[in-house]
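A.B. asks: next come a sequence and a model predicted from it.
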Amino acid sequence: MDTDRIDTFSRYLPPGPNATRWGWRLIDAGRQQVPPGSPYPLTGHPLPYAFDKNGRRTLSEYQLVLITAGGGHFQSRSCRERSVSAGDTLLLFPGEWHRYRPGPRTGWSEYWLGFEGTEASRIMKNFFSRSRPIQPGAYTDEAIHIFERLLDWLRHPRPGGEQVAASFIPQLLALLRAGSIAAGAPRAREQELVMAVRARLLENPAERTALSSLAEELGVSYSLLRSLFRKHTGHSPRQFENLIRLNRARDLLAAGSSVSATAESLGYASVHYFSRAFKQQFGQAPQHWMRERSGQ
């Protein structure tokens, strides 16, 4: 999409009957282009969204503002004044004063949405911070695509559209989270290593992975690999491998495989060892689990 020129569009939505129960509520959304030297914000927004004489504003909702062209400045109670540019996303928190505006020489183009809800509050609390309201652009094209789909739903209301429109909010937040991880090289490298180990462990549950050789192949020591894997998954690589085998065993038993055949197909040294590991993980021996599952 050509982000050098976008048409202005906005919607401010009253709450529907299912807004509270859904966990996500879209309050407002839109896009606009602010030419260089223009007043900001442009006219047409409700009074509660206006900035005061000091250029500040405090909202009762979360907002997400994606800058797609141009640049400017941002400041909030928890963040000193910073420059922002195309690709950056501003996260605004309820009850937190903030001020931002495009540069007089550059202007900017933006997409925005406002939202609230129990699920929204949980995600914002656990994955985003008031002290880091400027999110770097890593998946800007994908975010623009989601915004355009959202605005299309707002332009052409359909039955159930309130929930469909709200579903775009967690998609955008997930992209922001992924972009934040990708922007931090050391953390991105950690994620890359963990994903590589997970993929290898999932390849063949019947084979015991040579973890030291895998660490060497990935260019790290086994102790570092084990530490990073536990940090990101809560399990050591070997524990994770055992969980994969036992979950696979449960699937095979549910599909009608015998205990002995399941133990053999997954590489267990004996039925006794398999049964003991199964009971430790699921609280029942495989024979009891199968009988209970079949209702016998």
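C.D. replies: Received it, and whenever you're ready, just let me know what you need.
A.B. asks: from now on I want contacts and neighbour counts done on CA atoms only, so please keep to that.
C.D. replies: OK.
A.B. asks: tell me where the stretch 101-250 of the chain has helices.
C.D. replies: 118-127, 140-155, 161-183, 185-203, 211-218, 222-233, 237-254 (DSSP state H, counting those that start in this stretch).
A.B. asks: other residues contacting the last one?
C.D. replies: With CA atoms under 8 Å, 6 or more residues apart in numbering as the test, helix 237-254 has contacts from 197, 201-202, 205-206, 211, 226, 229-230, 259, 262-263, 266, 277-278, 281, 290.
A.B. asks: wait, which of the helices of the stretch 101-250 of the chain is closest to Arg77?
C.D. replies: helix 118-127 (17.0 Å; CA to CA).
A.B. asks: and that closest one with helix 161-183, angle?
C.D. replies: On the basis of axes from the mean of the first three to the mean of the last three CA atoms, to 10 degrees, helix 118-127 is oriented at 10 degrees to helix 161-183.
A.B. asks: what residues sit buried inside helix 118-127?
C.D. replies: For helix 118-127, the neighbour count (16 or more other CA atoms under 10 Å) marks Glu119, Ala120, Ser121, Met124 as buried.
A.B. asks: just stretch 46-55 next, same as before
C.D. replies: Buried-residue list, stretch 46-55, by 16+ other CA under 10 Å: Ala50, Phe51.
A.B. asks: for the buried residues of helix 118-127, which one is nearest Gln191?
C.D. replies: Among the buried residues of helix 118-127, and counting by CA to CA, the member closest to Gln191 is Met124, at 21.3 Å.
A.B. asks: for Gln63, see how far away that closest one is.
C.D. replies: 11 Å (CA to CA, to the nearest Å).
A.B. asks: and the gap between the residue positioned nearest the centre of the chain and Trp153?
C.D. replies: Central residue of the chain (CA atoms, centre = their mean): Ala174, 2.4 Å from the mean position. In this view, Ala174 and Trp153 are 20 Å apart by CA to CA.
A.B. asks: do Arg11 as well
C.D. replies: Arg11 is 11 Å from Trp153, where distance means CA to CA.
A.B. asks: which residues are contacting stretch 70-80?
C.D. replies: Applying CA under 8 Å, 6+ apart, the contact partners of stretch 70-80 are 81-86, 96-103, 106-109, 130-133.
A.B. asks: quick one: buried ones out of these?
C.D. replies: 84-86, 96, 98-103, 106-109, 130, 133.
A.B. asks: just name the closest of these to Gln33, please.
C.D. replies: Gln33 lies nearest to Ser109 out of those, by CA to CA, at 4.2 Å.
A.B. asks: second one coming, line it up with the first:
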Amino acid sequence: MRNEIKKNYKYLISSQKDKDWGITVNTVGYEIIEKNYETYPPRTGHPEQFFFTPSRGRKLDSYQLLYIIKGKGIFFTSPEDSIDIKEGDMIILRPNQWHSYMPDKKTGWTEMWIGFEGVNMDSRFKNNFFNKEQIIYRISVQDNIVNLYNQAIKVANEEKAACQQYLAGIANLILGMTMYYDYNRCFDTVTEEQIDKAKIIIRENLLKGITAKDVASQINMSYSWFRKLFKDYTGVSPAHYIQELKIQEAKQLLASNKIKIKEISFFLGFDDITYFLKVFKKYTGYTPLEYKKTFYNS
């Protein structure tokens, strides 16, 4: 971002074809609000549906990711309730959610935003990837996210063919990165190192019949606590992680016409081929033979 430019934003339209993509972007931009400003938001340049008076608040009919990369201020969840916001905070606004916000007059702030809508985004929120009660994500100022906003502004201003698909990808990536940085902020370095070490142990001993309890023992942790931390960190249990890796290995081995399914089962540590068949179908939706015929034309 160039300091001499105080604002740069674009409001966009989308076709039905764009909407069929599943995500459309309606606005993207940044604005520098200097300290001791007279009014907020500035009175020019913004369409009526995006303009608001802080004392009255507003509702939008789309999602918006508002990123504060300098300064501080306040965010209102209702006329009576507020949250302090500062540099490095990402604010996720949902459709029809009343809100208001404004920078501190002593500091001003620099804000970046991207607004979007579509069924693909609706599914992210309906499937509880984001806590309905959480609005502020304290992810710090991430240069890669700032660069994405700047790239989005560039693409929007050029408004070339298929720019909506490009912008949709950026919006989706910013949302995913917000989840990534916020989620990992919950784990301390020691926990990260222990789980990373556990993953290495699993991969190095995958074909030696290692169990989740064995891994917990090797990193000097009780199994119950290890299982909880591993699932919190990765989203799956350690036993599930081990099985997934074995199934990935099985898929690769099925590509060979020289290795029988029974041999693959034994190689991966499944003493009972019936159990191997059951696990394979659970994770892939196919039996090994069906998978081989479908994807390797055997």
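C.D. replies: Great, that's in hand. What you see is a predicted model, and the numbers here were worked out from it, not measured in a lab.
A.B. asks: list the contacts for Pro103 of the second structure?
C.D. replies: By CA under 8 Å, 6+ apart, Pro103 of the second structure lies in contact with Ile33, Gly71, Lys72, Gly73, Ile74, Trp109.
A.B. asks: mind running it again at 6 Å?
C.D. replies: Lys72, Gly73, Trp109 (CA atoms under 6 Å, 6 or more residues apart in numbering).
A.B. asks: for Tyr40 of the first structure, same thing?
C.D. replies: So Tyr40 of the first structure contacts nothing (CA under 6 Å, 6+ apart).
A.B. asks: so it versus Gly16 of the first structure, what's the distance?
C.D. replies: Applying CA to CA to Tyr40 of the first structure and Gly16 of the first structure gives a distance of 30 Å.
A.B. asks: repeat that for Glu148 of the first structure.
C.D. replies: Distance from Glu148 of the first structure to Gly16 of the first structure, by CA to CA: 22 Å.
A.B. asks: compare those two (neighbour count), which wins?
C.D. replies: Glu148 (16 against 10; other CA atoms under 10 Å).
A.B. asks: how about the nearest residue to the alignment partner in the second structure of the more buried one, chain neighbours excluded?
C.D. replies: The alignment partner of Glu148 of the first structure in the second structure, by TM-score structural alignment, is Asn150. Closest residue to Asn150 of the second structure apart from its sequence neighbours, by CA to CA, 6 or more residues apart in numbering: Met1 at 7.0 Å.
A.B. asks: okay, now that neighbour: neighbour count?
C.D. replies: 12.
A.B. asks: give me the longest strand you can find in the second structure.
C.D. replies: The longest strand of the second structure (DSSP state E) is strand 63-76.
A.B. asks: minimum distance to Gly44 of the first structure: which of the helices of the stretch 101-250 of the first structure has it?
C.D. replies: Using CA to CA, the helices of the stretch 101-250 of the first structure put helix 140-155 closest to Gly44 of the first structure, at 17.0 Å.
A.B. asks: check the offset of that closest one from the chain's centre.
C.D. replies: 17 Å (CA atoms, centre = their mean, to the nearest Å).
A.B. asks: now the angle from that helix to strand 62-76?
C.D. replies: Using the same axes, to 10 degrees: helix 140-155 of the first structure against strand 62-76 is 130 degrees.
A.B. asks: so how far does helix 140-155 of the first structure sit from its counterpart in the second structure?
C.D. replies: In the superposition against the second structure, helix 140-155 of the first structure averages 1.2 Å from its aligned positions (mean CA distance after the TM-score superposition for the first structure).
A.B. asks: helices or strands up against that helix?
C.D. replies: Helix 140-155 of the first structure is packed against no helix or strand, with contacts defined by 3 or more CA pairs under 6 Å, 6 or more residues apart in numbering; DSSP states H and E.
A.B. asks: pull out the buried positions in that helix.
C.D. replies: Those would be Thr140, Ala143, Ile144, Ile146, Phe147, Glu148, Leu150, Leu151, Leu154, for helix 140-155 of the first structure by 16+ other CA under 10 Å.
A.B. asks: look up how far Leu151 of the first structure lies from the third one.
C.D. replies: Separation of Ile144 of the first structure from Leu151 of the first structure (CA to CA) stands at 10 Å.
A.B. asks: mind listing residues that contact stretch 283-291 of the first structure?
C.D. replies: Outside stretch 283-291 of the first structure, the residues within contact range by CA under 6 Å, 6+ apart are Ser275, Lys279.
A.B. asks: tell me the contacts of Gly23 of the first structure?
C.D. replies: Contacts for Gly23 of the first structure (CA under 6 Å, 6+ apart) come out as Gly117, Thr118, Glu119.
A.B. asks: can you match those residues up with the second structure and say which hold?
C.D. replies: Mapped onto the second structure and checked by both residues aligned by TM-score structural alignment, their matches' CA atoms under 6 Å, the contacts of Gly23 of the first structure keep the contacts Gly117, Thr118, Glu119.
A.B. asks: not counting sequence-adjacent ones, nearest residue to the last one?
C.D. replies: Think Glu119 of the first structure. Glu119 of the first structure's closest residue in space is Gly23 (CA to CA, 6+ apart), at 4.7 Å.
A.B. asks: equivalent analysis for the second one, please.
C.D. replies: When the adjacent residues along the chain are set aside, Thr118 of the first structure lies closest to Gly23, with 4.8 Å between them (CA to CA, 6+ apart).
A.B. asks: report the separation between that neighbour and Ser121 of the first structure.
C.D. replies: 9 Å.
A.B. asks: what's the answer for Ala19 of the first structure, then?
C.D. replies: In terms of CA to CA, Ala19 of the first structure sits 14 Å off from Ser121 of the first structure.
A.B. asks: thinking again about what came up before, using JSON lines, lay out the buried residues of helix 118-127 of the first structure together with distance to His45 of the first structure.
C.D. replies: Rendered in JSON lines, the data for these read as follows (distance: CA to CA, whole Å):
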{"residue": "Glu119", "distance to His45 of the first structure": "27"}
{"residue": "Ala120", "distance to His45 of the first structure": "24"}
{"residue": "Ser121", "distance to His45 of the first structure": "25"}
{"residue": "Met124", "distance to His45 of the first structure": "25"}
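A.B. asks: Ala178 of the first structure: which of the residues you listed is nearest?
C.D. replies: Met124 (14.1 Å).
A.B. asks: list the residues that contact Asn204 of the first structure.
C.D. replies: Counting by CA under 6 Å, 6+ apart, Asn204 of the first structure has no contacts.
A.B. asks: let's see it at 10 Å
C.D. replies: Residues near Asn204 of the first structure by CA atoms under 10 Å, 6 or more residues apart in numbering: Glu241, Ile244, Arg245, Leu266.
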